[in-house]
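Participant: sharing a model prediction with you, sequence too.
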Amino acid sequence: MIERTTAMCRWLAYSGSPVLLSDLLFAPENSLVVQSMHSRLGVEAVNGDGFGVGWYGAQEEPGIYHSTEPAWSDRNLRELSSHASAGRVFAHIRATTGTPVQQSNCHPFRHGRWLWMHNGAIAEFASVKRDLTLEVEPALFPLIEGSTDSELFFFLALTYGLEQDPPAAVARAVGFIEETGRRHGIQFPIQMTVATTDGEVTWAFRYSSEGRSRSLFHNVDVSALRMQHPDNPTLQQLSDDARLVVSEPLGSLQGAWREVPESTCLVIEGGREQLHPFSPSSAPSSAGSAAAAQ
């Protein structure tokens, strides 16, 4: 029997009017910091192998803060988040699949204006790592800093054109990962919920080779929630275009969350969201493959 590695990270992606990071990370009933100690929907209850936050502010590139400490015990995170605000935020708490606990292995990963974070795993990563790595565009390869399957997944997507067409690039990356895994006798090569953004649009994906993907939710329209819950002060502070995509709901407010369907790409631009079917596609021969063949 082939052993498959499982990972259970948790993440959130926010866009809308600027909010304090602490309002996202600490304030909610089931905040990401709470989930780092006790995840309600995760395979593992504790996600204490580091964390990261990415946000868009005054600079062209997003800022990132990574720490190898558990989110619940990092004093710098509490200090930073109580002063910094942003209108687009990615945050991630990590449960490692076996790669080291180090800052370069913490999500979100950054390339130019792009951020990327992943919950799940590439199965039997050690067996397929060489084949996957050789597919990365040679010009991108030196920019890989860590040793995780998630970062390599990001660079495969960049190789396949993430900056031009994110859904197509992710579909090609997943297709190549599945093709490679099955060539190595792996029945279910990938498990994933992924979020990526260029600072203007957020794309979120829910997919797994076995069709039993990790949990993923998005909030319903804020104006509708205000009508439903007129006495909720948090809702009164959010802009109508505020959108959250989360591994698990941040609270128990009735009617606030919808589950993202299996095999789906969720696109959020401004206050609009669209759901599209997602499936892997065949990857074209990349510059990485051509270089490896020479």
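Facilitator: Thanks, I have it.
Participant: C-alpha from now on. contacts and neighbour counts both.
Facilitator: Will do.
Participant: find the nearest non-adjacent residue to residue 134, please.
Facilitator: In space, and not counting its chain neighbours, residue 134 is closest to residue 288: 5.7 Å by C-alpha to C-alpha, 6 or more residues apart in numbering.
Participant: and the helix or strand harbouring that neighbour, how far out from the chain middle?
Facilitator: Using DSSP states H and E, residue 288 sits in helix 287-293. Helix 287-293 has its C-alpha centroid displaced from the chain centroid by 28 Å (C-alpha atoms, centre = their mean, to the nearest Å).
Participant: check stretch 150-160 too.
Facilitator: Taking mean C-alpha positions (C-alpha atoms, centre = their mean), stretch 150-160 and its chain are 13 Å apart.
Participant: and for stretch 232-240?
Facilitator: How far stretch 232-240 lies from its chain's middle: 25 Å, per C-alpha atoms, centre = their mean.
Participant: here comes the other one, which I'd like you to weigh against the first:
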Amino acid sequence: MCRWLVYAGSAIRPEELLYKVDHSLIDQSMHSKLGATTLNGDGFGMGWYDGPRPPGLFRGIGPAWGDRNLRELSEHLESPLFFAHIRASTGSPVQESNCHPFRYRDWLWMHNGEIHGFHQIKRELVLAIEPELFPHLEGSTDSELMFYLALSYGLRDDPIAGVARMVGHVERVAAAHDIRDPMQMTIATSDGEHVWVFRYSTQHQSRSLFYSRRIEALRELYPDNANFRRLSEQTRIIVSEPLGDLPGAWHEVPESACGLVDPGRDFLQDFHPEPV
């Protein structure tokens, strides 16, 4: 499977989370503790917002730990909102178009998990993508297909409902083909202003997902940590597995849950697929 993180808050250099913490995303690419695989070396990607324009995107097919351009880029750009992903393929080719995050206009999307039995139902799922969206589908992964299905089912108007309908459609098609427990996912998506995250699997044994405690609470727990002093109170980090070993710094996203990261109105709620 994969590992990913989302950062939203005070503008920082991505290197702070990709390289400089004890169990950084780069460290997780070699030594994942909670993932389905220890190594995540089948490509990587980073997407970032830096103003009123579509997000930037940088992806590569090699292991993240050895890419000099990723290190260079993460040392020099600053962003208040970025996605980063390290990939462990579940069978689709290692190619740039299959690396996360995926981008459509102002939207970014990344995923950890799989659609079980994907190749048996891929054709039927693809045919549910809206015709105007279909030309933008570049790769061969179930993850990107899920993105365009969610867009087709209303992601841009109501992200939670769009993802719920996407999952409902996948589960309905899988059931028609006698495929059990088809959906396994942790997902992050953003329009550049808000971030939505999802943790769900059909069998209710989803991959790990965590979010950081509020900065004011972290300042009380770790008063000598200079990083917490310079971040705004609205700063949030969502990760496949915790960065570093700071007891009390992370909450686990509940099973079958979704949430919104948005200044002043963060929330978590139950997530349920919606039949279509």
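Facilitator: Noted; the coordinates are in hand. All values derive from a computational prediction rather than experimental measurement.
Participant: still on that earlier bit, from residue 163 of structure 1, how far off is the residue nearest to residue 134 of structure 1?
Facilitator: 17 Å (C-alpha to C-alpha, to the nearest Å).
Participant: please say which of these two ends up with more neighbours.
Facilitator: Between residue 288 of structure 1 and residue 163, counted using other C-alpha atoms under 10 Å, the more crowded position is residue 288 (20 against 16).
Participant: OK, contacts around the more buried one?
Facilitator: 134, 135, 136, 137, 138 (C-alpha atoms under 8 Å, 6 or more residues apart in numbering).
Participant: any idea how many residues pack against the counterpart of the fourth one in structure 2?
Facilitator: In the superposition onto structure 2, residue 137 of structure 1 corresponds to residue 130 when matched by TM-score structural alignment. When counting by other C-alpha under 10 Å, one arrives at 14 neighbours for residue 130 of structure 2.
Participant: isn't residue 130 of structure 2 up against residue 152?
Facilitator: Yes - counting by C-alpha atoms under 8 Å, residue 130 of structure 2 touches residue 152, with 5.5 Å between them.
Participant: most neighbours among the contacts of residue 288 of structure 1, which one is it?
Facilitator: When neighbours are counted by other C-alpha under 10 Å, residue 136 leads those with 26 neighbours.
Participant: in contact with that residue: list those residues for me.
Facilitator: By C-alpha under 8 Å, 6+ apart, residue 136 of structure 1 lies in contact with 155, 156, 159, 286, 287, 288, 289.
Participant: give me the element the residue nearest the centre of structure 1 is part of.
Facilitator: The structure's structure 1 has its C-alpha centroid closest to residue 117; by C-alpha atoms, centre = their mean the separation is 3.0 Å. Here residue 117 of structure 1 sits within strand 114-122, counting by DSSP H and E.
Participant: map residue 63 of structure 1 onto structure 2.
Facilitator: That one, residue 63 of structure 1, aligns with residue 56 by TM-score structural alignment.
Participant: does its match really touch residue 45, like I thought?
Facilitator: No - the pair residue 56 of structure 2 / residue 45 is not scored as a contact, 10.7 Å apart, by C-alpha under 8 Å.
Participant: neighbour count: those two, which is higher?
Facilitator: Neighbours per residue, other C-alpha under 10 Å: of residue 56 of structure 2 and residue 45, the larger number sits with residue 45, 24 against 14.
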